[in-house]
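**Student:** sequence first, predicted model second:
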Amino acid sequence: MTEPDCRRALDVARRNATCFVLGIVVIAACAADRAIAIEVRAVHLGLDGIYRLGFWTPILVEVDAEEPLTEATIEVIVPDGDATPVVYRLDWQEDSDFGRSRRGGAGEPARGSGDSAGDVVTYRAGGFIKVGRSTGLLTVQLLWDQEVVERTHFPLQSESVGRAVDDQDVIVMTLGRLEVVAERLSDLSRGQVATIRTAELEPATWPTNWLGYDAADVVILSASPTVAEHFANRPATRAALETWLRRGGRLLLAAGGAAPETLAADGPFAELLPGRFDKLVDLENTLRYEEFCRTADRLWSPERSQLDAWRVPRFVNLRGRVLLQETIGPTSVPLIVRHSYGLGEVAYLAGDLEGDDFMRWAGTDALLARLLPSRLQLAGAAAAEPLGAVGYDDMYGHLRRNLDDFRDAGVEPVRFWIVASLVLVYLVALVPGDFWLLRRLRGRMEWTWISVPLLILLTCTAAWAIAYGAHGTGMRINAAEVVDIDTTDGRLRSTLWFTIYSPRTARYDVRVLESQATEGNMPVAAVKPETILAWQGLPGEGLGGMHARGAASLFLSPYRLSPDRRDLQGVPIPVASTKTFRAQQFCTCGESVELDVQIAVGGAESELVGNVVNHLDHSIDDCLLFYRRWVYRLGTLAPNVETPLPEQWAPELSRYELTNNDVYDHDSEDLAYVLLMMMFYDQAGGREFSRLQNRQASYLDLSHTLASGRPILVGRADRGRLTASVDDHAAASDVVNQTSLYRFVFAPLTANSTEAEGGPVPTTAP
C-alpha cells in the first residue's frame, strides 16, 4: 500500500472512531436526561395506609415525568412469604386524574402528552400485589424498551408507604361517612389481644376490582343517598363489592337513612337487601334495639333527637334469619336480618349509622359486636394456641405443615443420630484410626497423604448417599383442594393449595390447569374462568412465618407474576426444600351442576326427606349432608345412582360429627380433617375448640349458610378440578398427592327463619 493510501485509510479510521465516540456520548447523555426527567414521586400501599401480609392489596404509584410514559412499563418488586423478591406489573391509570399536570404549565394534557418543554406531568399506575414480609424494600422500576431507566427503593413498614397489621388484627373497611363506626370499634378493641383497624376510604378510592377487598375482614356500607349516587356514577365499585361478597365476603349494610328510590327493585342496593322493599314505616320507639343490646340507654326519642320519627324500611318476601323485628298491626318490620349472598353473608341493620343517634348511644358498641362476624371474636376472645406448642397459630398453619410433609413420597428428613454417627466415625478414623492403621503397616506414615484424602472422599460419598436416599431425585407435589358450588346460580369457586418439593436448586415456571377430569361429566364453565395464582406464605412469627424477624432469602434475582395472574415465571426453590402456592378459580357452571337433589323438611326439625343423584362420572366418597345443627351420613354417592336420605333417627349433631366430642387434634396428618375444620370453623366451635384462628382462609368457612337454612353436601373425590403445572407440563399422577373435597351449597329449604342469637326474637305491638 502506498503512503497516500495509508494516510487516507488512517483518516477514515479517525473519522469512524470520532463518530463512534460521539455516538456513545449522545446515547449516554440521552440516558442521563431520561433518568433525570423521571422521578417516582410516591407509593400508596394498602387500604387507608394499612395492609395484611399474604393478602392482595391495592397499590398506587405516582411518577413525575417531562415526557409521555404510556409506552413505558412500570413494575413493583416486593418480598414474598419466603423473603424471595417477586415482580408485579402495574397498569397506567386512565381515570380523570391520569396525566394531570402538577407543576409547570397550566394545561392538563390527556395521557401525559405535555404541551411544552419543562412541564412536569404526574402519572399514576396501579394494581394489586401481595407483600410477604413486613421488613425489607419495595422497589419501583420503569422499563423502556426492556431497559430499566429508573429504579427507586422505599422501605416497607414506613408511614410514607403503609404499615402491615398483625395477623390477629381485624381490618374493617367503611364505605360512607361512618365516623361513629371507627370510633366505637376502636373503643371495642381496647384491652383486647386483637386491634380493630378501620380503613375509612374516600369514594374516589373505593375498589373497582374485588381483589381490593381481599384483606378486609368485613365491610360496613351505609345506604345513604351519597353512597347511592356514587354507585350509580361508578357501577364498577358496586360490581366489585358484589363480586367479593359472592366469593365469601362479609358485609354489614346500614339502610336506615336510605331514600325509597335507592331501595327499590332497580336501586343500587336492591341485590343486597333481605327482601323486596315495600315502604318506609315509622316506629314509636326503639325499645327493640335497646333490648337487643341489653342497655337502658334510649337510642331515639322525640325529645332528644333531631329526627321527628324513627323511620325504617319494610320488606316483603324476606330471606335469611330475622334476629330482630317490630310488629306493627298484622305485619312485622325486620330490624336486623342475616342472609346469604352467594358464598358470603350480608347483615342488614335498619338504622342510620351516619346519624347522631348512634354516635351518642351507649349500646352502639354491643350492636357492632353482635352484627360483625362471630369469627372475629371482638369481645372476650380466647387466646390462640401458643407458637411453642404447635408451631403455628392459624388453621392454615396446620394445613401447611401437612402439605410440607413428603414422607409418603419417600422424602425423609435425615435423622440427627445419623449425622452425629457419621461425624463421630469420621473423627475416629481421621486421627486415631489413621495413625493406628499406618503404624500396623510397618510404620509407613508417609501413606497418610493417600489415606486422609481417601477417607475424606469416602465420608463425602457416604454423606451424599445418605442425602440422596433421604431426599430423592424427583420433584414431588402435595395438594389440597376445595371446590365450592352454589347450586342456586351455578357459581363455582375452586381453591387449590399445593406445595412443590425440589430435590435440587432450580427455577420453575408454575401455573395451574384444569385437570383431565373436567373433560368428563364435571361442572363446565359457561364463560372463561378467572384463575388467580400466587405464592402462599405462613402466618405468624414462628420459623418461616411472614412476621418472623431477620429472615433473608437465598436468592437475590426475582421471579415474576404474569399480568393476568395466571403464571409464575422463574420461581427459585433451594435444594431439598419446598414452596407453597395458592390458586383460585371462579366461573359460572350454568346448568351443568352435576347433583340432582330433591329434599324437603320433614315432620321434625332434624328430619329431611328426599334423595340425591350424582351425575358425575366418578363417585363421591364420605359424603356428609349438613342442615342447620344436623348432619346426615350418606356414605358413597355412586355415579347415576339415586341415594335416599337416612331415616329420621339417623342425623347427628353437626358439632359432634366435626369434633367427635374431643379436643382438636393438632397432630393430625389427614388433610381432609383439617380442611373440614376450616370449611365449618364456627360450626365446630371456632377458636374455643381449635385454639387457632382462621384468618388466612376465613372465606372457606360457610357455617353462616347453615344458620340460614341452606343444606350443604360435602364429599371427597379422587379427581380434583385443578392441578399444578410445572415448566409447562402437568404433573404426573405419581408425582402429585392431592386431596379434593367438593361442597355443594343448596337453596334454603325455608324462605326465612325468625330467631335470635341466644334466644327468641323480641317482638312487641305498639
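**Tutor:** Perfect, thanks for sending it.

**Student:** drop to CA atoms for contacts and neighbour counts, all remaining ones
**Tutor:** OK.

**Student:** are we agreed that Ala470 is in a helix?
**Tutor:** Yes: using DSSP: H, G, I helix; E, B strand; the rest coil, the assignment for Ala470 is a helix.

**Student:** distance of it from Phe416?
**Tutor:** Remark: distance between Ala470 and Phe416 (C-alpha to C-alpha, to the nearest Å) = 13 Å.

**Student:** let's bring in a second one:
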Amino acid sequence: MALLDSHVFRGLASFVFSLAVVLCPGRSSGDVAASELTVELGVSGVWKLGHAVPARITLPPELAGQAQYVVFESIDGDGVNVRYQQKISGVSSENSDFWMTVRIGRNKTPLSVRVYDDEPSEGEPVASGQLLGDEVVGLPSDQRLVLVLGETMGLEEVVRSSVEGGASFTIAQVSQAKGLPIDWRTLAGYDLAVLSSAGDELINSLTEPQIACLDTWVRRGGRSIVCLGTGEPLPEILLKWIPGEVEGLINVRNPGAIEALVPTEFPLRNLAVNRIGFPAGEVPPAEILLALRSGNQSLPWWISTAYGHGKIDVIASDLANDTLAQWPDRNLLWKKLVGDSLGANRGDESPLAKNVSDTSYLGYDDLAGQLRATLDVFGGVRVVSFGQLAAVLLGILVIVGPVDYFVSVRWLGRPQFSWFFAGAVLVAACIALTWFYLSIRPNEIRVNTAQIIDIDTRSGDVNGSLWAHVYSGTARTVDVQVVDNQAESVGATLQLDWQPLPGRGLGGLKSMQSLSSGMPAYSVIASSGESNAVSVQGVGVPAAGTKCFSSTWLSHTEIVGQSELQELDVADQLSGQLVNPLSVDLREPALFYHNWYYSLDSRIPAGGSFTIAPDRIPQGITRRLNRRRVIDDADMITPWQPADRGNLDRLLELMMFYSAANGPTYTSLHHRFHHQLDHSHLMDSDLAVLIARVDDPWASVQVDAGGQGGVEVVQETDRAWCRILIPVKPPERELSRFRADGSSR
C-alpha cells in the first residue's frame, strides 16, 4: 500500500510539474535564455574603475524581437548598489548585440544583467546573466589607456616602458568593428586614440554611431594619432581629421629628419610618404612639426592640428610598413610621438611622486579629490571639528569630576549629593547637545555645483561637465536630474551619474571600505525621449551627509558675434576686436594665446566687445595661472594649498590648464581622473582661448524629495566657467609670403 501510494504521489507530482510548464512557457523560456545571455565589459575586455564603461550585451536571437528593457546592476564608489536601466533598440535576429554605458566602483564585485519584455517594474525578466567577482577586474582609475583601431604598428614595444615623464600605459586594441562602443563617454578615460588608414577596411566598416563616438570624443578634448597608409580612398572620418588633401605617395630615399628626431645610429632608407597638400596661397591650417626633403620638395610628415577642443597628429607614413617595421629604433620614434599625450603634460614628473607623499594625509592625490572636498563645504551647514568635540567632552568630565567633588564634598559636605549632581549635569548635557545638533543641521536639502562649459565659436558646438553635491540634514531618498537652461541650445544631450573619488581615501575607488550605511539601491534611468536625458531615482542621502553626482552634456548654441583677432608680425602677440559671442555677460574674463594672457575688463556684456590694441602688452601665462607677483624686486609664486577648500574658481582654472601651470610641481597633485579637461595643448595652436565666469549656469540640478512634501531645496554654491575657442588670423607677414608663393605646399 505504501509502495502504491508512492507511485501515485510521483505520478501526481509529474502531472502537476508538466501542467506548470505548459501554463508558464514565458518563465521557462526565460530560464533557458538566461544561460545564453552574455556580457562583455570594456573595449577588448579593458576598462577602468570609476569611468564610464561600455557593456556589450548579446541576446539570444529568439529574444531579439521580444526584449524591451535591460537593467544592469552595478555598485558605486560608496558601495551602494546602482541599477542602470535603458530601453533596448537596434537589435534583430541577425544582430542581437547592443551597448549600454555603466560605471563600476569596486573590483571583484558580482554584477548582474536582466532583460525584460515590459517595464522592469511590471514583470519578470525573460533573460538574465551574471558576472562573477573574478570576472570583474578593471584597471586603476589613473592608468594610462590607449585605444588602437587595427594594427598597433609597434606601439606595444613601448608599453609599460619609460616615456617622457616615466608614464606607462595599456593598449585596448579593436580588431573588429563591432568591438568599438557608440557612446563617447566610454572613451573619456582614454589618453590617446591611434588609427591607421592602412586598416581602412576596419574603419570603413564602422557604423555612424561609432564614427560619431570617436569624433565627439576628440572634439571634447581627446587626442589622436592618424598614420596614413597606402589605402585609397581614405575613410570618411579621416577626411574630416586630416588638415589637407592626400595627393599620392612619394618615395623618400633619405628621410634624415626622422633620424635626427630620435637618438639613433641606424639609418632609414626608402620611406613611402603621403604627399599632403594645402590650398594654394593660404597658410596651412596646421602646424608642421617635421618635414622631409625629396629633391626640391618639402613634404610635411608630422602635422599637428586642433580639432574642436582636441588635438590630432597626422603622420604621413604607415608606421607598420617594412621600412619602419625593420628599423631597430622605431620604439624611440613612438616614444617621441606619444610622449606629449602620455608623458609630462599629464602629471607624471618625478618631482610629483615626491610631493604626493606630503598630501597623503588628505585622503586624495588628484585634483578631482580636492574638487570633491571643496564642493562638500556648505555655508549653511556648521561643521563641528574634532577639537571642539574633544573640548566639550573634556568640559563634561571636569564638571562631573573636580567641580562635582568641590561642590558636593568640600562645599556642601554631602557626598551623597554627588549622584544627583552628576546625573543632572549629564542629562542637561545630553539635552543641550541634542538641541545644538538640531540647530546646526538644516532640515532642507542643499546643493553645491560647479561646471565647465566649452564652446567652439567656429561651429557653435557646446560641451559641458558638471559636478553636484547634494546635502541632506536627515536621511532621505531623492530623485536628481540635470536640465539645460539655455533657450538657444539645440539638441541638448545630458547624462548624469554618481561621482567617483580616485585614490585610497575614505570612499575612494581603491578603498576597500564601504560607506553604504544601509543605503537603498537606486536607479540611473536613460530616457527614451528625444533629449536622451538621464535621471537618478531613489538615491539615498545619509543624515547630515552628501551624495555626489557628475554630469556631461552636448548641445549647439547660437553665436551672436565673431571676434576679429590677428597675430602680430613680431612678439607672438594679438591685436584686434574681441567679441563676447554669447547672449550672457562674461565676468572676470581673461584671454590666453600661446604663452601669453591678456587681462580684460571685469565684465564684457552680451554681444559686447573689447579692443586689443597692438601696443597692449600681455603678461606671461604663469602670471595668471601661478599668481606670480613681484615683491621687493623678487618674483614670487603664490603657493597652491592642496588642503584649501575655499578657492573653487582657481581650482577649476587649474583643471582647465593644468600642464600650462606646471601643475605637477605647482599643485603637488595629479590630474589624471579628469585629464580630458586639461586643454593646455591649445596654447600651441592658432586659437585664442577666452575664459570667463557666467552668472547664469548653463545647466542646473533639480532635486526632488519624492513623497516628502514641503522639503525646501537650497542652491548654495553654483559656479560656472566658460572656455571659448576663438580663431586667430596668421600674421600679415606670413599671409604675404604664402600669397606671393601662390602655394602653401
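**Tutor:** Nice, thanks for sending it over. These numbers were taken from a predicted model, which means no experiment stands behind them.

**Student:** helix, strand or coil for Gly550 of the first structure?
**Tutor:** coil.

**Student:** ok, the alignment partner in the second structure of it - contacts?
**Tutor:** Residue pairing (TM-score structural alignment): Gly550 of the first structure is matched to Gln513 of the second structure. By C-alpha atoms under 8 Å, 6 or more residues apart in numbering, the contact set of Gln513 of the second structure is 79, 506-507.

**Student:** the residue nearest to Gly686 of the first structure when sequence neighbours are not counted: neighbouring residues, count only.
**Tutor:** Among residues not flanking Gly686 of the first structure along the chain, Arg375 sits closest, at 6.8 Å (C-alpha to C-alpha, 6 or more residues apart in numbering). Number of residues near Arg375 of the first structure (other C-alpha atoms under 10 Å) recorded here: 18.

**Student:** which residues touch Arg375 of the first structure?
**Tutor:** Counting by C-alpha under 8 Å, 6+ apart, Arg375 of the first structure has contacts 682, 686-687, 694.

**Student:** A helix includes it, no?
**Tutor:** Yes: with three-state DSSP as the criterion, Arg375 of the first structure is part of a helix.

**Student:** and the gap between it and His704 of the first structure?
**Tutor:** Note on Arg375 of the first structure: its distance to His704 of the first structure, by C-alpha to C-alpha, is 10 Å.

**Student:** do Arg250 of the first structure as well
**Tutor:** For Arg250 of the first structure relative to His704 of the first structure (C-alpha to C-alpha), the value is 10 Å.

**Student:** shared neighbours of the two, anything?
**Tutor:** Jointly contacting Arg250 of the first structure and His704 under the rule C-alpha under 8 Å, 6+ apart are Glu345.

**Student:** the two: who's more crowded?
**Tutor:** Comparing Arg250 of the first structure with His704 by other C-alpha under 10 Å, the one with more neighbours is Arg250, at 24 against 21.

**Student:** who are the contact partners of the alignment partner in the second structure of that one?
**Tutor:** Here Arg250 of the first structure is matched to Arg223 in the second structure, going by TM-score structural alignment. Neighbouring residues of Arg223 of the second structure by C-alpha under 8 Å, 6+ apart: 191-193, 310-313, 341.

**Student:** where's Leu289 of the second structure relative to Gly607 of the second structure, distance?
**Tutor:** Taken as C-alpha to C-alpha, the span from Leu289 of the second structure to Gly607 of the second structure is 37 Å.

**Student:** and Gly508 of the second structure, which of the three is it?
**Tutor:** coil.

**Student:** what's the closest non-adjacent residue to it?
**Tutor:** Spatially, and ignoring its direct neighbours in sequence, Gly508 of the second structure is nearest to Leu501 (4.8 Å; C-alpha to C-alpha, 6+ apart).

**Student:** that neighbour -> the first structure?
**Tutor:** So, by TM-score structural alignment, Leu501 of the second structure is matched to Leu538.

**Student:** what about that match, neighbour count?
**Tutor:** With other C-alpha under 10 Å as criterion, Leu538 of the first structure counts 26.
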